[in-house]
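Asker: Predicted coordinates and the sequence they were generated for:
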Amino acid sequence: MRLSTVILPIHRWSEGQQVWRRAEELGFHAAYTYDHLSWRSFRDEPWFGSVPTLTAAATATGRIRLGTLVTSPNFRHPVTLAKELITLDDVSGGRLTLGIGAGGVGFDATALGQEAWSAKERAARFGEFVGLLDELLREDATTREGEYYSAVEARNVPGCVQVPRVPFYVAATGPRGLRLAAEHGQGWVTYGDPRGPADVPVEQAPEVIAGQLRKLAAACEAAGRDVGELEKVLLQGSTAEKPLQSVDAFVDWAGRYRELGITELVIHWPVPDSIFANDLGVFERIATEGLAQLG
């Protein structure tokens, strides 16, 4: 099992670079950031762009993997995103992972002046988006006409450092998203039950993930893939569980999900006076000691 972190893009780089370097020093497998224009309670607070932040982080670090968790079609187009990704993969020396999801109905969904998409349209767009992005990152030139996204002789030379392209970690809980994870993903991401922490008791949270893993396995079987080929990533912070309260709480939580088949845990870097407020000293002990205590 691997342990990674999410660093919100809220810091001016004069201080933010120290956080990303510290994440590497602590031994995290990867450091991700949210790809939003703004997000929930941070809407009126500092919030920087994910791709420039990750590019800067790539130059400030040398080992840790970097990525989005997650990018969505809400304000992205596959053609321009592909160009940014091959550049970031190059700057990072092949350390980029693309977490990608369908997006939601938050602030990003209407920031460009569009009407919010229905759940059906969002899913349809996501499927087309992922398929085109996959091709763009694999081919030197791409032409494809879609219902929502098209490319006309879009060039991506020299392509990704990672072959055949940067890995996709597909965030999905529904059937269409799980099919995309099975067809295009090198990893699958869940944050738990989409209903949120208020609706799912702590003791029921693991069974939610177990059910999702069963559906992922079925989707992989239907696609002719071994579900064991995919990383299974759990993003902490959207359930009523409190694994960052102590090292013991983390070990208990991590062990439970390792038994279910989760291969990578992602915990939020503490942000004071926010929903991600946690003791930094405890967090750093979890980073350096937590997995070792699993045995």
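Answerer: That came in fine, so what should we check first?
Asker: From here on, just use CA atoms for contacts and neighbour counts.
Answerer: Fine.
Asker: which residues of the chain fall in strands?
Answerer: 2-6, 30-33, 65-71, 96-100, 141-144, 151-155, 168-171, 187-190, 231-235, 264-268 (DSSP state E).
Asker: Phe129 is nearest to which of the ones you listed?
Answerer: For these, the distance to Phe129 is smallest for strand 96-100, at 10.0 Å, taking Cα to Cα.
Asker: who does the closest one touch, helix- and strand-wise?
Answerer: Here strand 96-100 touches strand 65-71, strand 168-171, going by 3 or more Cα pairs under 8 Å, 6 or more residues apart in numbering; DSSP states H and E.
Asker: can I get the ones you listed in JSON lines with distance to Gln293 and mean neighbour count?
Answerer: Output for the helices and strands packed on strand 96-100, formatted as JSON lines (distance: least, Cα to Cα, whole Å; neighbours: other Cα atoms under 10 Å):
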{"stretch": "strand 65-71", "distance to Gln293": "23", "mean neighbour count": "24"}
{"stretch": "strand 168-171", "distance to Gln293": "27", "mean neighbour count": "27"}
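Asker: could I get those strands as JSON lines with distance to Gly146?
Answerer: Shown next, in JSON lines, are these (distance: least, Cα to Cα, whole Å):
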{"stretch": "strand 65-71", "distance to Gly146": "20"}
{"stretch": "strand 168-171", "distance to Gly146": "21"}
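Asker: wait, which of the strands of the chain is closest to Glu203?
Answerer: Ranking the strands of the chain by proximity to Glu203 (Cα to Cα) places strand 231-235 first, at 16.5 Å.
Asker: try this one side by side with the last:
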Amino acid sequence: MSLRLSTVILPYRRWHEGGRAAWQRAEDLGFHTAYTYDHLSWRTFRDGPWFGAVPTLTAAAAVTERMRLGTLVTSPNFRHPVTLAKELISLDDISGGRVTLGIGAGGTGFDATALGQEPWTPRERADRFGEFVPLLDRLLSEDSVSYEGDFYSAYEARNIPGCVQRPRLPFAVAATGPRGLRLAARYGQAWVTTGDPKLYENGTPEQSLQALRGQTERLADACAEQARDVNDLDKILLTGFTPDRAQPLQSLSAFVDFAGRHQELGFTEIAIHWPIPDSDFAADEKVFERIAVEALTQLA
């Protein structure tokens, strides 16, 4: 399968002060998908502007025509499946069926306590995620859903007329552990990883590739358990979190080398962050745009 190139546009700019222009430019550059983070705030951006993912994607849907749109990723930290499903069906309709839901178990960041709760343990996050994804699958696929679980409930929740994309919009499930990989294998149309977080600070690019190879092998095993061909799933690498995180956007040749090595592992989509000055995602915009326009041609 040929490689796709996507971007992640963080929602930190006012719509009329550069926000809209970035999404339109992403489409002009030919990105397959433009994603955004679904957080209430995030890391070093916490004390600055930060806007909601679904309204941002709705606005982006109104000013673009071809490019797919999505979250990378949504999590249960502050979402409920019933209300999220209604928003996603609306967004899928407004966009004309161009939405992908990136979804993960969430972490221990600011979202985890913004509603006043104690942070969930890793086990509880996994337990909630294991209930969240199947319920959301039903809510996006069925006209009426009733459900009573350990963490989430729905009572005659109506979602008519459903998604434009049938039987529902695609899920890109972020996972590295066994339970998450099983969810990706059963419910995902794509799988997402950022690599091995233990290698972020002191690992090497070679160690990262080996860790990613192991993740893809475990995904294949999870798919086999579901009697599913692992090649049915797109495999998305969200860049910026591997030991060589700064290298790929240094030059076109550096990106082509990076992308080629990961394509050999079976990745079908690479997502790069839209440059943000004075941040972990700072990059030369001219190099970034050249990568967007020329990289896939060199990888073909």
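Answerer: On my side now, so go ahead. This structure is a prediction, so every number in the text was calculated from the model and none was measured.
Asker: care to give me the TM-score?
Answerer: The TM-score (TM-score structural alignment, normalised by the length of the first structure) is 0.99; 295 aligned residues with a Cα RMSD of 0.6 Å.
Asker: Out of the strands of the first structure, which one sits most buried?
Answerer: Most buried of the strands of the first structure, by mean neighbour count (mean count of other Cα atoms under 10 Å): strand 168-171, with a mean of 27.
Asker: what sits against the residue nearest the centre of the second structure?
Answerer: Centroid-nearest residue in the second structure: Leu72, 2.3 Å away (criterion: Cα atoms, centre = their mean). Contact partners of Leu72 of the second structure, counting by Cα atoms under 8 Å, 6 or more residues apart in numbering, are 8, 35-38, 101-103.
Asker: Can you find the partner of it in the first structure?
Answerer: Structural alignment (TM-score structural alignment) places Leu72 of the second structure against Leu69 in the first structure.
Asker: The residue lying closest to that match once chain neighbours are set aside and Gln293 of the first structure: what is the separation?
Answerer: The shortest distance from Leu69 of the first structure to any non-neighbouring residue, by Cα to Cα, 6 or more residues apart in numbering, is to Gly99 (4.7 Å). Here the criterion is Cα to Cα, to the nearest Å. By it, Gly99 of the first structure lies 28 Å from Gln293 of the first structure.
Asker: And for Tyr149 of the first structure?
Answerer: As judged by Cα to Cα, Tyr149 of the first structure and Gln293 of the first structure stand 47 Å apart.
Asker: Nearest residue to the equivalent of Gly162 of the second structure over in the first structure in space, please, no chain neighbours.
Answerer: With TM-score structural alignment defining the correspondence, Gly162 of the second structure maps onto Gly159 in the first structure. Closest residue to Gly159 of the first structure apart from its sequence neighbours, by Cα to Cα, 6+ apart: Ile86 at 5.9 Å.
Asker: Count the neighbours of Ser238 of the first structure for me.
Answerer: Residues within reach of Ser238 of the first structure, counting by other Cα atoms under 10 Å, total 16.
Asker: Report the contact partners of the aligned residue in the second structure for it.
Answerer: Following TM-score structural alignment, the counterpart assigned to Ser238 of the first structure within the second structure is Phe241. Neighbour list for Phe241 of the second structure: 194-195, 197, 200 [criterion: Cα under 8 Å, 6+ apart].
Asker: Let's see that with 10 Å instead.
Answerer: With contacts defined as Cα atoms under 10 Å, 6 or more residues apart in numbering, Phe241 of the second structure is in contact with 193-197, 199-201, 280.
Asker: Then Ala211 of the second structure?
Answerer: 195-199, 205, 217.
Asker: Against Gly237 of the first structure, how distant is the aligned residue in the first structure for it?
Answerer: Residue pairing (TM-score structural alignment): Ala211 of the second structure is matched to Val208 of the first structure. Between Val208 of the first structure and Gly237 of the first structure the computed distance is 15 Å (Cα to Cα).
Asker: try Thr71 of the first structure
Answerer: When distance is defined by Cα to Cα, Thr71 of the first structure is 18 Å away from Gly237 of the first structure.
Asker: Repeat that for Leu3 of the first structure.
Answerer: Leu3 of the first structure sits 14 Å away from Gly237 of the first structure, going by Cα to Cα.
Asker: what's the answer for Leu8 of the first structure, then?
Answerer: Note on Leu8 of the first structure: its distance to Gly237 of the first structure, by Cα to Cα, is 13 Å.
Asker: For these two, indicate the residue with more neighbours.
Answerer: A direct count of neighbours by other Cα under 10 Å for Leu8 of the first structure and Gly237 places Leu8 higher, at 24 against 19.
Asker: Spit out the contact partners of that one.
Answerer: Listed by Cα under 10 Å, 6+ apart, the contact set of Leu8 of the first structure reads 16, 31-36, 39, 42, 47-48, 50, 53, 268-271, 276.
Asker: To which residue of the second structure is it aligned?
Answerer: Aligning on TM-score structural alignment places Leu8 of the first structure opposite Leu10 in the second structure.
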